[in-house]
Structure formats: C-alpha cells, structure tokens
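Asks: structural data only, the sequence is not supplied:
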C-alpha cells in the first residue's frame, strides 16, 4: 500500500485554484476570437487549451512519469494501471491534433457554429467580432472546465484506488 501525494482535499483545493485560472485563460481565447484575422482564433484556442491541459495534467500527477511511478508501486505495467483505474485522461493525446480530437469528441467544434461565428465576424465586423469573442470565451470556458473535471476525476480515482488482492 502506498501513500498518495495528493489527498482528496488537496485535489479539490487544486481544482478550485485551477478554476480561477480558466476565466483568465478564456479571455485570451475571446480576444483572438474577436480579432478579424482568419484562423487566429483556432490557432490561439488550440495552443491555449493544449498548454492549460498539460498544466492540469502535471498538477494532478497524471503525466506519464507520475503514472509510471504509480504503476510501479502497484507492481503492474503502465497500461494495466491505466486500464484498472479507468483513467480517462490517458486516452487524450496531449498534442495540437489530440486536443482538437478531444474537443470534437465532446461536441465543441461544431461546423455550423464555427461557420456562423465567422460569417458574422466578416460580414458584420463590429457586431460579428463581439459575437465571435463571446462565443470563443464561452467555448474556452466549457472546454477547460470539461478537461479539468476529467483530470480531477482521474486524480480522485488514483487516490481511491486499492488493488484487489
């Protein structure tokens, strides 16, 4: 039996601190979304969401090295540990493509809303930019909250994991 570095209380405290970051990070997304530069919003969103997801992963000890240490403590392979504990975050590839695929999976990158947002941005510049910025902010907060919830749940699963004898 090993002592986990993150207690339930510490995990939940970290979650609260990271929630406060979400709104600050979403402002970057909103500014890029409001800018009348084609493609800037997607580039900024992908980079910001990826960097924040990687930061969350490290804060909760869900990076590969930490998971490998947990697996070693439980005398199992990394893949077995991930499967037995049921770690959802390990199924996400932490790359630009992986983040885009994850966002598609949770239903954020709807082509219709993207098209509408961009049509408005370029046909009604001022109003469209405000709408695009607001949509970008909303999408970023939704995505980051979703990613954070997944990471918190995985950290709690590791914290609560007891191998069957």
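Replies: Looks like it came in fine. Predicted model, so just to flag it, every value in this text is computed and none were measured. Residues are numbered from 1 along each chain as shown.

Asks: only C-alpha atoms for contact and neighbour calcs from this point on.
Replies: Will do.

Asks: skipping adjacent residues, who's closest to residue 32 in space?
Replies: With Cα to Cα, 6 or more residues apart in numbering as the measure, residue 41 is the residue that lies nearest to residue 32, at 4.8 Å, once sequence neighbours are left out.

Asks: and the gap between that neighbour and residue 96?
Replies: Between residue 41 and residue 96 the distance is 14 Å, computed by Cα to Cα, to the nearest Å.

Asks: returning to that earlier point: contacts for the strand or helix carrying the residue nearest to residue 32 next, please.
Replies: If you go by DSSP states H and E, residue 41 is part of helix 40-59. Applying Cα atoms under 8 Å, 6 or more residues apart in numbering, the contact partners of helix 40-59 are 14, 18, 25, 28-29, 32-35, 63, 94-96, 99-100, 136, 140, 143-144, 147-148, 151.

Asks: tell me the buried residues within these.
Replies: Buried members of the contacts of helix 40-59, scored by 16 or more other Cα atoms under 10 Å, are 14, 18, 25, 28-29, 32-35, 63, 94, 96, 99-100, 136, 140, 143-144, 147-148, 151.

Asks: max-length helix in the protein?
Replies: Of all segments of type helix in the chain, defined using DSSP state H, the longest is helix 125-160.

Asks: can you get me a residue count around residue 77?
Replies: 15 (other Cα atoms under 10 Å).

Asks: contact partners for it?
Replies: 68, 71.

Asks: do the same with the one 5 residues further on
Replies: Contact criterion Cα under 8 Å, 6+ apart gives 67, 90 as the residues in contact with residue 82.

Asks: what about versus this one:
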C-alpha cells in the first residue's frame, strides 16, 4: 500500500524499492510518480506476470517525461515454460520468442513506440534475459553508480562473475600505490605490517563480492543441501579457510616476498632517498602482484562453486546444458 525499501545485505547504500501497484483508485497513473516520490529512484522496473496494461504505458510515459529510465520485465517465465511443455510441439526457443513478441506487440498497441521486454524467472535467475537487463541498466547508469551496481548484483552467472572481477581489478592500482607511499617511510617493519593489513582488507571485499564469505556460503548450503566444509572443499584459494594479517604474511613468506621487503627496508636505513624509491616500488609490485593472483583464484573458486551448484540443481551431468544456464 506504500513504497517499501529493502536494503542490500552487503552494500547499505543500495536500496531496492517495492512500489504499490499502479492503476488502483489510490494510485492513478498521472499522479503515481508524485505519490511515490519518483525523484529518489535511479530507474524503474515495470513488472507484469501476464499482459502489460494501459496503466503500465501511462506510467512509462510519465517516467519518460520526468527524464528517468524504465525497463519492462515479464516475470514468472518458469510457470509459463512448465505449462507449455505439456504440448507435443513444445520448442523452448520458439515459445520464448512468441512470448516476447506478444508482449512487444501489446505494448505497441497501447502506445509504446519501441518496446524492449526482458523475460525473467525469479526461480531461475541464470536463465533468460537477466544478463541483458543488467547490461542495459549498467550502460544507462551514471559512471559513478555502475561499479556499485555490478558489485551489488548476485553472482549467479559466469558473465556477472567476469564483470565483477574486472571491477575489482580497477582498485588494485590504488591499493598498491598506498602501499608504496607507506613503504617510503623509513620505519622498520611498518611497510610489511601495512601491506598485510591492506591485502587482508581487499581479500575480504573479494570474498564478499563473489558470495564466498561464510554468511553467503551458509545461505548457499541451505539451498544446496551441502555442508559448509563440502562447499569449501571446492575452493583452492589459500585464504578460503579464513583471512587475517597472519594468513597474508604466511603466503607472502611462502613466496619469499617477505624476505625481499625486509632487505629493501634495511637498505632504506642506509641509503634514505634511493632506498625509499626502491622500497616504494618493491611494495607496489608486491601488493599488486599478490592481489591480482588472489583475485584470479577467488574468481575461479566462485565459478567452480557456481558450476557445482548448477550441476546439483539441474540434476544432470551434461556440461553443455549447465553452460547454457550460466
């Protein structure tokens, strides 16, 4: 009966609003956007589980007049496909094309000039048009909000997985630069301690973004029927059992980077200016190299976990079929 905001569980500055249905006496199309305070939203998703009605078109017209973006979504595709499967002549692609064309035709009849309809099932998010909808929204959002949108999306397809990886890669240079600036300060042990803390902080972001942190994995376990340990056994990253400055230092030490940084810091005490430059460069390379390697490993773990989840859900061993879902 009134607008309701739902906070994203990880990104508190992201809100999804569920708005009252349009076309009722209390929410007439020409008054609707003012009543729901349209200016607070970045874009609108107009959802229909059957045919789009004239009130939807009126709403789209009002949104356009106020220079906001909107997207038509035809929901409950799983129910429609299940019903159509009973027909002997069933062909899924033809069925989806027909539904899309019918929706577009109906929207043209009620005044939408160039309609684009996205077909989606909330129970099968990896199927149909979710990627296309996400790409369209991302393309039309201001640059400063695209990164937030990408990280906030559930990690449900391989395409989203790759895009998240690229978004997170963009921040590695900034973290490495901060590390280099600290390394130039001639205080023994400071650079290594800061590097470990910076890397640990970024790794936690990676695990959270890819849905591999413990709270996310526990939710996955509840839907997949697997234990947390079974899911974690699919992960190869050295940090999947826990992230701390100690675990970061252990990995750094195993790759002999820790020793190299100690040596460089010793040089700084003898040759201040040149040593500081060398220390900064060494620290930059250390942090950027380790974060890139860790990000690749975590992205691979995410793909592997998602792959096995789909195998279980699809109840099939045909990798080509699973690839289509992802």
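Replies: Nice, I can see it. Since the model is a prediction, treat every value here as computed from it, not as a measurement.

Asks: ok, the counterpart of residue 214 of the second structure in the first structure to residue 99 of the first structure distance?
Replies: In the first structure, residue 214 of the second structure lines up with residue 64, judged by TM-score structural alignment. Distance of residue 64 of the first structure to residue 99 of the first structure, given as Cα to Cα: 17 Å.

Asks: and what of residue 34 of the first structure?
Replies: According to Cα to Cα, residue 34 of the first structure and residue 99 of the first structure sit 22 Å apart.

Asks: map residue 109 of the first structure onto the second structure.
Replies: Under TM-score structural alignment, residue 109 of the first structure pairs with residue 257 in the second structure.

Asks: its match contacts residue 285, correct?
Replies: No - when contacts are counted by Cα atoms under 8 Å, residue 257 of the second structure is not listed as touching residue 285 (10.0 Å).

Asks: count the residues that sit near the match of residue 214 of the second structure.
Replies: 13.

Asks: kindly report the same for residue 90 of the first structure.
Replies: 18.

Asks: figure out the helix or strand that the closest residue to it other than its chain neighbours lives in.
Replies: Take residue 90 of the first structure and drop its neighbours on the chain: the residue closest to it by Cα to Cα, 6+ apart is residue 82, 7.1 Å away. Element membership for residue 82 of the first structure, per DSSP H and E: helix 78-85.

Asks: that helix vs helix 125-160, what angle?
Replies: 90 degrees (axes from the mean of the first three to the mean of the last three Cα atoms, to 10 degrees).

Asks: which residues touch the residue most central in space within the first structure?
Replies: A centroid search over the first structure (Cα atoms, centre = their mean) returns residue 147, at 3.1 Å, as the residue closest to the centre. Going by Cα under 8 Å, 6+ apart, residue 147 of the first structure touches residue 53.

Asks: same thing but at 10 Å, please
Replies: The neighbours of residue 147 of the first structure, taking Cα atoms under 10 Å, 6 or more residues apart in numbering as the test, are 49, 52-53, 56-57, 89, 92, 99, 102-103, 106, 141, 153.

Asks: quick one: map it onto the second structure.
Replies: The alignment partner of residue 147 of the first structure in the second structure, by TM-score structural alignment, is residue 294.

Asks: ok, that match to residue 133 of the second structure distance?
Replies: Distance, residue 294 of the second structure to residue 133 of the second structure, using Cα to Cα: 30 Å.

Asks: report how many residues lie close to the spatially closest residue to the match of residue 109 of the first structure that is not a sequence neighbour.
Replies: Nearest non-adjacent residue to residue 257 of the second structure, counting by Cα to Cα, 6+ apart: residue 286, 7.0 Å away. When neighbours are counted by other Cα under 10 Å, residue 286 of the second structure registers 20.

Asks: wait, doesn't residue 286 of the second structure sit right on residue 176?
Replies: Yes - counting by Cα atoms under 10 Å, residue 286 of the second structure touches residue 176, with 8.0 Å between them.

Asks: and for the two, which residues touch both?
Replies: 195, 280.

Asks: any idea how many residues pack against the aligned partner of residue 54 of the first structure in the second structure?
Replies: Counting by TM-score structural alignment, residue 54 of the first structure lines up with residue 204 in the second structure. Using other Cα under 10 Å, residue 204 of the second structure is surrounded by 16 other residues.
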